[in-house]
Structures are given as structure tokens and as C-alpha cells.
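Trainee: Next input, structure requested:
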Amino acid sequence: MTSPPMTSPHRLTDAVVVGGGHNGLVAAAYLGRAGRSVRVLERDTVPGGAVSTIERFPGYRVDRGSSAHLMIRHSPVPDELSLSAVGLTYLDCDPWAFCPATDTTGPIVFRTDLDATCASIERACGPEDAAAYRDFVATWTPRAEALMRSFYQPATPGRFAQAFGTLGTTATTARRGPIGARSGRMLSLTQELMSSGDALLDRWFRSEQLKAALAWFGAQSGPPMNAPATAPMIGFAALMHRIPPGRAVGGSGALTEALLRRIDSDGGEVRTASTATEIGRCGDHWRVRTADGEGHCGRTVISACHIMTTLELLLAGGFDADLLTRWRSQIVVGTGIGMAVRLGTRDLPTYRDLPGDLPAHGVHSGLGLLVSDRAHLRRAEAAAAVGELPARPACVAMSYSAIDPSLAPADRHLITLWAQWHPRRLADGTSWSAAEHFATDAIIAELERHAPGITDSVEHRFGQTPEFLESELGLVGGNIMHVEMSIDQMFMFRPHPDLSDHTVPGADGVLLAGASTHPGGGVTGASGRIAGLAAVARTRRRRR
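Mentor: Take a look at the predicted model:
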């Protein structure tokens, strides 16, 4: 849903949003809800960025980026924007994940129901790990909830200290005991939060199969689980027993379509095929110039595209080149995270040794964590670090046509495989156009290892290499998180300490959103909400 061209493109609006990904649209929706005029400029002909769905194969609704929505369902965004009223419907992914059987153990099936999950862990891994998992969920649920709350507020040193100091401790617990004991407990908690995911898993569990499943769940953010401060990425699994991942009916892009309807209903405007070329001054306000030569003036500009793109736009608009160069040199984009393979098939994958008490759709509502030991993850990450393709890709399988038949033609299915890690550039100089077929074959072979016969069922295939993700979706370096999600680029360090409060020093009125900013990548809507509410407050102050 896009608005027709304006007859007066120079009309001053309250806000111009650069980038129509889901965070840019969330920001625009908050402005519209508050009665502000807003215009969104998106370079692509398809709005939504990595949260969009198209007909990649005849009769199939294929996601271009994300598929499962894990975090936005734990946020205030859907309710505050009344997205259900404009058609957004989520299906609960239950089971929400599973780890396939090995030669010596059965599968682990993660259900919303904690008792059912623990029963599955007990069958596969033994009673000790089942009891440990129950304690793990009880311990990490309040911690993960506190972290989630911090994601939807601007990042400040105080909030960082709170998130990594006292989160997860109740007021009663914090007050209990002498000062030295309280301090010791908080330091111990901080140490656990700052530890690696692998260290956390080794403290809690014995089964390598369970450790591998949880490590792979946590690694979706990008950093390997032996990196510092990756423990909370695993801790988010505890929240899935409160609200599981959701599958938007009709595809991931259904979220974008709901946001477009919300913006339209509140008088906002979204222009596609409108490539921004500069962000500069427009008298006392700001102007975004587009490739067609038009200038779009606003009291506020929210740049919700990649931070490197934003810096280029500011440079073109006359901003301090030396300062932009310093920021650019200190932001680590990384070398890519992975690639996706989309398959149109006759059948769903058939995994072995699944229990008989599953719902009719089996495990196909969940994330198929296709690893059985952490060495598999480490080898894949190590290969990418030196610019090589992994001998065995580490894959997540998703078969959501089992719960949403609208995604594929009758008697057909849509399967998405996400594989980490794959570098943006290959060390031997091989181009991705030459490597795509081989890399896609290797990813499908990994699914075949766990679901024999699925290869023969494939009728359509489409590989999204890191290079393709960069060119189609504007993901610089093929990094779906925009910039690395390492601890030195999170919270008040993301994407740079100077830019971490979603503003640009020296450019009052230019706000930042998108995966480059706090809290990072994934379908959260968080940075869009932060920037949108900041823009509303700013226009309120100016009106006063």
C-alpha cells in the first residue's frame, strides 16, 4: 500500500523517515498515532525490507528475510499500534523448537508447556538435565524480561548498569542480607550475564545435545557462543515458555502490511522506489533529497536505514566529513553472518524418532535446530572467520506451510533454511555467483542428513547469499544485523558511543533507527518505537 505522488513535495511535514523497513514503519506509525504528519521514503519497490514476503516461486509466499518473529511479541508495539485491528494475526509456534535425534539419543522438543519440554529433555538427556532446565527457566525468565524491557528504552550507562547488574533480582532479594552479601550476589549475577554462552551452558547442563540446541538458539544473533556476554542470548529461550515465537499469517511481510494500513489510516504516506541521496538542511528544518531530484522537508528526519548508508547521506548533505570518517572507521560491520535457502517441495521433512504426542503439524511449527554438538557450530564459525565455506553448514529449518497453508499451493510446502556462518567475501576469490549453487547444495544436504528423502521432494530452490542479501535488502556486508552484535557494539556502544542515543551530534533533528542502532537486529520494532516516540516528543516541544 503506497500513496500516490504528492503535488507539492516541498510541503513541510513533521517527520520524514528514510527507510521503509519494519523499524522505519514502526516509527512512522507512532508519529501517525500521535497526529503527526509523516512521510516514509523507501528505495525498494517492496516495502518492509527484511520483513517482507513476495511470490518467489509461482503460488508461493516466500519471505525475503525474517520468518519467525521472536521478540516483537514480547514488546508493547503490537498493542500500542493496535496492529491486530488492521489485520495482523500471529500463530503460536508450539512446539517452538526441536533438536533432532542422534544415533544414541532421541529428539528434544521444546514446547510452550514447560512440563512437556522437561519430559522431552528427560527422555533424551536424563532427569538431571530436565530438572536443571526447569531451574534455568525459572532463573532466566525475570532476567530476560528485564533485558527485554531495556531494549525498548534508549540506551544509557545507567540502564546498561541496571541490565547487567541488578536485573533478575527482585527488590526483596536485593534488600535481603548484609551489604557485602548483596554486593556479592549482584557481582556474581553480573559475571554470569557477561560470560560466554558456552560457559553458561557448561555450568547448567551435562548433555551436549541440549547444550548444542540452546547454543544454536542463542547464536542466531551472530556472535559465536564462546564470545563474551553471549549468555543472555541463550537466556532468551526462557521467555519462549511465556510467549512462543510467532508466525504471521500470510508470511513475515504480514507485519509490514499491517503497519502500512496503520500508517495509511492515520494519514501518513509511504513512497516506494524513492531512493534517498542526501540528508541536509532545509532552512530551520531538514531535507531529504531523492534520486528523482525532489526535496522532502521535515521538522525531524528519522534515518532507519543502515548506519553506513545514513553516514553517506549526511556526507552528501554537507555534514562534517572528518567526523563521519571517524564514526565510519570505528563501526564494525563484520563479514556477513550467513545465507538463506528457500525451497518449494512436495512434502514436509520427515524427522526420525519423533514422539507420538505431538500436535497434527508435528514439529513443523518450530525452529529446527539441526545440530547435535557445539563443535559443529564452532567449525562453521571458524571457516567463515577465514573466508571459507563451512564443510557442514549449521542450519535452522522452518516449515511454516504446515501451520499456514496460504504460503504454498495445495499439496505443496515451503521450507526455509537459515545457515550460519557464511562470509561476505570468500578468501580464494571465488565469486558468490559461482559459489551459490555449491553452497545451496551443502545446506540442503544438511537437511537431508536429518530428514532423508527431502532432496527428492524439492521442486523450487532459491539461495540468498550474503552478496544477494546486501544487494536486494541493503544489508551492507551481508550482515542481517547491520553491524556486529558483539558486546562492544551493544547498548550505549551501538553503533558508536556518539550515536547511541539515536541522535546525531551536530545534527539536531536527525534521529536514528534500524538494526544498526540499539537494541540491534531481529524483528523487534524497538528502535523504531524509540525514535518514533522521540520524534513525537520533539514536535510537541517545538509546538509549545
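Trainee: CA only for contacts and neighbour counts going forward, please
Mentor: Fine.
Trainee: how about the strands in the stretch 201-350 of the chain?
Mentor: Ranges of strands in the stretch 201-350 of the chain, per DSSP state E, counting those that start in this stretch, are 246-248, 269-271, 276-282, 285-290, 295-303, 338-345.
Trainee: Here is a second sequence; please produce its structure as well for comparison:
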Amino acid sequence: MPAHASYDAVIVGGGHNGLVAAAYLARAGRSVLVLERLGATGGAAVSTRPFPGVDARLSRYSYLVSLLPDKIRTDLGLRFEVRRRPVSSYTPLGDGGLLVGEGRTRASFAELTGSDAEYVAWQRFYGATTRVAERVFPTLTEPLPTRDELRERIDDEAAWRALFEEPIGVAIEDRFHHDLVRGVVLTDALIGTFADAHDPSLVQNRCFLYHVIGGGTGSWDVPVGGMGALTDALAGAARAAGAEIATGHEAVRIDTDGSRAEVTYRAGDRESTVGAGRVLVNASPRTLAALLGEQEPSPAEGSQFKVNMVLTRLPRLKDTSVDPREAFAGTLHVGEGYGELAAAYRDAADGRLPSAPPSEIYCHTLTDPSILGPGLAGKGHHTLTLFGLHTPARLFAGGDAANDAARERLLTATLSRLDDVLAEPIAGCFATDADGRPCVEAKTPLDLERELGLPGGHIFHGDLSFPYGTSETGRWGVETAHPAVLLCGAGAVRGGGVSGVPGHNAAMAVLGK
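Mentor: The predicted structure follows:
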């Protein structure tokens, strides 16, 4: 299979996983070419200035870090920092709410529920998930354990049953009794995942598991400098090791005879072909199938609504016992009581936008103000990122006009629901751009599909899998039916989130580890 040029490895896609793989392989002495369709690397893990004339570099699509192992940072010598948020979460209810963090958790539980019982249950439940995290997280950069091996490693039958065998709703309802507390726990099972708490497929359990095992602690940290700081560091590490990175180069076909492969790509009006000992695809399983000319897998469907905002100041809350700097420093839950989440799910399952959209919000600049230019920081400006739940792609289908109309309706409803917990309308706090427009942008799943190539706008490229191997997964969970072609994106086993794990594991597979 002749080609114009040849490399040990060609990586299709310059997102963070592709850059991790490129850095590992180049450091091992392999010749590496990265082909990136867009004009810059980073994929969904980028920082941009979306508002004209506003010097705020937002993490536009993905924004917090939990699943990136210290091993990858150390191995690749990354100069990249994350900071722990002082508050885990705040959830308003009426004129009060639940604050988790800053040494106020127990008192906040008691004030909300009138006793210590829910706090004790909370400590017991998250003590168990932390023990699971300590045992599972190190396995993400090892060859896949079997189900029995992982079960033995966890060595906690109650936790195994709650997370791996029964719908997470069973564990939540058995352990907690307050609707708000139940809802806060459930949210980790629904990030980007459209499911009921009792879905028999356990897709919600898989989502929950990845949200509580990160770093062996479950903590979600703020990337200093924004998410683009991570991918800039990864691109720098790959280039320093000798990898070539070609942006504006779109792969259009992969051919393989089993032992080698070649990639046809388009740059401008010209098509070229490059050969490789291995091709690593940092894209979705759907894109991989299309490149190979094979039948595409079942359609994926994202379920999230992303809103980025720049504010002149933080809004005041109805709950005067909590400073806005505390409430927005962690994750602020809006409309995420257990009953509210169930109602929003029913709305969406019936084909309607949720009438009271649930969402969660955080303020990057309270932990890391470096993403603001000196002028904005000095004036007290802040960024807010909102992530809406139970908004599957099907609700925006019907073409651009339908997507645009649904986006605007959902944005209005989401901000209105946020206003319900504020002492003033959020719109009064929006900064304006150079054209006098409010600094607020919203992205539906179909927007993410168009802009980033995410199938159905699914941020995980498809339903997450449990972190153990089966007869079909291969040694590392990145293997395909073609020995010369590997999957190193979020659709690999143990993919999803900003982790670098699929990139690491694909590199290890190439290196015969």
C-alpha cells in the first residue's frame, strides 16, 4: 500500500486525547503526525474569547478537570495547574439552601432537614464512593481488568451493588429521604446523559461512576488559565518530543490491510495520502466507521445545554445567609431537586423542552481570575458557565431554524428558572460586547455536533462503559477490528471527560505495554 509519506503513527484529531497519544509516542522515539481538521488543536478542551471586544478567555465547551491522572501530567512534564474549589456545591431552596464545603456542611444539612440524619447518610455514602475511587481510578491507565477482577479490587459488595448492579436511584432512595439531597446526589448521574434514575440500562450509573472517581477523590477542579492551558501544554509537549501537528488537515478516509494503514486527508483543495504503522483516531466511533467505509454504530444523542456568560458582577441571592462568592464558587444547582429532575426527564421523554429546566452553574473566575484581562478583573467582572440537563438532541431537530428557535426558548426558560433563586434578574448583571450585545451564548447538542463533530452533540461520543474489559474490548479498550487502527477518543472504553486516558492507553497499546 504505497503512500507519499510514512510515519510510525498518524493521529486523526488534535483534541486533548490525540495530543496525549502523540506526546507519549514521540517521547518513545516514534515518528508521529497529527492531523487536525480545525485551525487549532484542542477540540472541545479549548479556551476562546467568544464575545467581541471582551477580554475574557472562556473554557467554551468543557470546563472542569477531574479525570486527568497525575501520571499523565508527570510522564509528559506538563506545566499545568488545577485548583481546588473551596465550595463543592450550593443548592438553593426557597429563602435557604444547602451549602457543601467551607466547614459549613453539617450545619447546613441540619438547617435544611432539621436533624443530623441526612448528613450522616451523606458522609457514609460519599465515604464509600471515595473508597471505590481510590481503588478504581488507578486502573484507568492500566490494562483493562475483568469485571471479577475489578469487583475483587473494590472489595465492597454494598458499593458494588449500588454502583454496578442496581439503578443508582435505588441507592439514593434507600440512603436519603430529603428531596433536595436526593437531587444533588443524582445530578452526577445525569451530566450529558439522558436517563431516569431507575433506567434498567444503568447508563446513569456509568455516568455517576466517572463523576465520583476522578483523581481518586471525586473532586472537580478548576484549570488555571482555562481549559486551553491544558491543551496548549499538551501540544507543546508533543511538539517538543518531535511530533508534527498539521492543523487545517481533515482526514477523509482510512484504508488498512491489517498490518499497516494509510490516511487520505484534505488540506484546502488538495487531497494527499500518508502511510502509517498505526492510525489512532481521536474522534467518535461514528467518525471512525465513516473513515473506514463501514456501517456506522447506533446513533448517539447528547443531552446538555451549555451557556457561557460574562457578568459585570455576581448577582444577589434570595438566600441572604450565603455570600454569592460562596454560592457560585462551587457548583450552584438550580431546579435539581429529585422530583424536579424527574419532571424534567418526563417532559423531554414526551418530546417537550423541560418547563422548569434543571441546570448547574459555576464561576471560574472566583477560583482563577487569570482568564480575565486586567481591565475586567479590576472592575470585578466574572464568568459563569451553565450546564443544563435533560435536553436531548431530539428536542432541537428539524433543521437550523428549529434548532435556533428551541435554543432561544430554552435559554429564556433556563435564565428565568435561575432568576427564581436570585434577588435580582441575571440579565441586569450581563456585561456587553463591543456591539452592545449581552455577553451570553448558548449551545445545544446540535450546535456541538456542527462545531465539534460530536455525534448527536454527545460529549462522551456515546454512552459510557463500565471500566472493565469484556470479550470484545481488547487489552486496553482502544482496539478495533483492524489491528493497525486504534480508537483514542472519548468513545473508547474508559473514555469521556477531559482525562487523556484513551490517548495514554492507545499509546501504550502501540508500544506493546
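Trainee: Would you pull the TM-score for this pair?
Mentor: The TM-score (TM-score structural alignment, normalised by the length of structure 2) is 0.86; 485 aligned residues with a C-alpha RMSD of 2.8 Å.
Trainee: Need the winner for burial among the strands of the stretch 201-350 of structure 1.
Mentor: Of the strands of the stretch 201-350 of structure 1, the one with the most neighbours on average (mean count of other C-alpha atoms under 10 Å) is strand 295-303, at a mean of 26.
Trainee: Superpose on structure 2 and give me the mean offset of that one.
Mentor: Following the fit onto structure 2, the mean deviation recorded for strand 295-303 of structure 1 is 1.3 Å by mean C-alpha distance after the TM-score superposition for structure 1.
Trainee: Okay, angle between that strand and strand 285-290 too, please.
Mentor: Angle of strand 295-303 of structure 1 versus strand 285-290, following axes from the mean of the first three to the mean of the last three C-alpha atoms, to 10 degrees, is 100 degrees.
Trainee: so strand 295-303 of structure 1 aligns onto which residues of structure 2?
Mentor: Matched against structure 2 by TM-score structural alignment, strand 295-303 of structure 1 falls on residues 273-281.
Trainee: So what's the gap between that stretch and the chain middle?
Mentor: 27 Å (C-alpha atoms, centre = their mean, to the nearest Å).
Trainee: who's in contact with the alignment partner in structure 2 of residue 520 of structure 1?
Mentor: Matched to structure 2 by TM-score structural alignment, residue 520 of structure 1 sits across from residue 495. Going by C-alpha atoms under 8 Å, 6 or more residues apart in numbering, residue 495 of structure 2 touches 460, 464, 489, 501, 502.
Trainee: Using the three-state scheme, assign residue 495 of structure 2.
Mentor: Assigned by DSSP: H, G, I helix; E, B strand; the rest coil, the conformation of residue 495 of structure 2 is coil.
Trainee: Can you tell me how far it is from residue 238 of structure 2?
Mentor: From residue 495 of structure 2 across to residue 238 of structure 2, the span is 21 Å (C-alpha to C-alpha, to the nearest Å).
Trainee: Quickly note the distance from the match of residue 520 of structure 1 to residue 512 of structure 2.
Mentor: From residue 495 of structure 2 to residue 512 of structure 2 the distance is 20 Å (C-alpha to C-alpha).
Trainee: Residue 68 of structure 2: how many residues sit nearby?
Mentor: Burial of residue 68 of structure 2 is recorded as 15 neighbouring residues (other C-alpha atoms under 10 Å).
Trainee: Surely it is in a helix?
Mentor: No - if the criterion is three-state DSSP, then residue 68 of structure 2 is coil and not within a helix.
Trainee: just checking, it touches residue 499?
Mentor: Yes - using C-alpha atoms under 8 Å, residue 68 of structure 2 is in contact with residue 499, at 3.9 Å.
Trainee: hey, where'd the strands end up in the stretch 351-500 of structure 1?
Mentor: Using DSSP E, counting those that start in this stretch, the strands of the stretch 351-500 of structure 1 run over 367-370, 394-398, 413-420, 458-464.
Trainee: can I get those in a markdown table with distance to residue 188 of structure 1?
Mentor: Converted to a markdown table, the strands of the stretch 351-500 of structure 1 look like this (distance: least, C-alpha to C-alpha, whole Å):
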| stretch | distance to residue 188 of structure 1 |
| --- | --- |
| strand 367-370 | 30 |
| strand 394-398 | 33 |
| strand 413-420 | 32 |
| strand 458-464 | 42 |
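Trainee: how close does residue 140 of structure 1 sit to residue 83 of structure 1?
Mentor: Between residue 140 of structure 1 and residue 83 of structure 1 the computed distance is 29 Å (C-alpha to C-alpha).
Trainee: One more: residue 316 of structure 1?
Mentor: Computed as C-alpha to C-alpha, the residue 316 of structure 1 to residue 83 of structure 1 distance reads 36 Å.
Trainee: So the two - more neighbours on which side?
Mentor: Neighbours per residue (other C-alpha under 10 Å) separate residue 316 of structure 1 from residue 83, with residue 83 holding more: 18 against 15.
Trainee: Now check structure 2 for the residue matching that one.
Mentor: In structure 2, residue 83 of structure 1 lands on residue 78 (TM-score structural alignment).
Trainee: Just to check, residue 387 of structure 1 is in contact with residue 427?
Mentor: Yes - Residue 387 of structure 1 lies in contact with residue 427 (C-alpha under 8 Å); the separation is 4.6 Å.
Trainee: So between those two, which is more surrounded?
Mentor: Under the neighbour definition other C-alpha under 10 Å, residue 387 of structure 1 and residue 427 were set side by side, and residue 387 has more, 18 against 14.
Trainee: ok, and the closest non-adjacent residue to the residue mapped onto the more buried one from structure 2?
Mentor: Using TM-score structural alignment, the partner of residue 387 of structure 1 in structure 2 is residue 351. Of all residues not flanking residue 351 of structure 2 in the chain, residue 395 sits nearest, at 6.3 Å (C-alpha to C-alpha, 6 or more residues apart in numbering).
Trainee: what do you get for residue 509 of structure 1?
Mentor: Nearest non-adjacent residue to residue 509 of structure 1, counting by C-alpha to C-alpha, 6+ apart: residue 300, 4.8 Å away.
Trainee: Please tell me how far that neighbour sits from residue 266 of structure 1.
Mentor: Noted for residue 300 of structure 1: a distance of 18 Å to residue 266 of structure 1, by C-alpha to C-alpha.
Trainee: mind listing what the residue nearest to residue 236 of structure 1 when sequence neighbours are not counted touches?
Mentor: Using C-alpha to C-alpha, 6+ apart and skipping the chain neighbours, the partner closest in space to residue 236 of structure 1 is residue 144 (5.5 Å). Counting by C-alpha under 8 Å, 6+ apart, residue 144 of structure 1 touches 168, 232, 235, 236, 238, 239.
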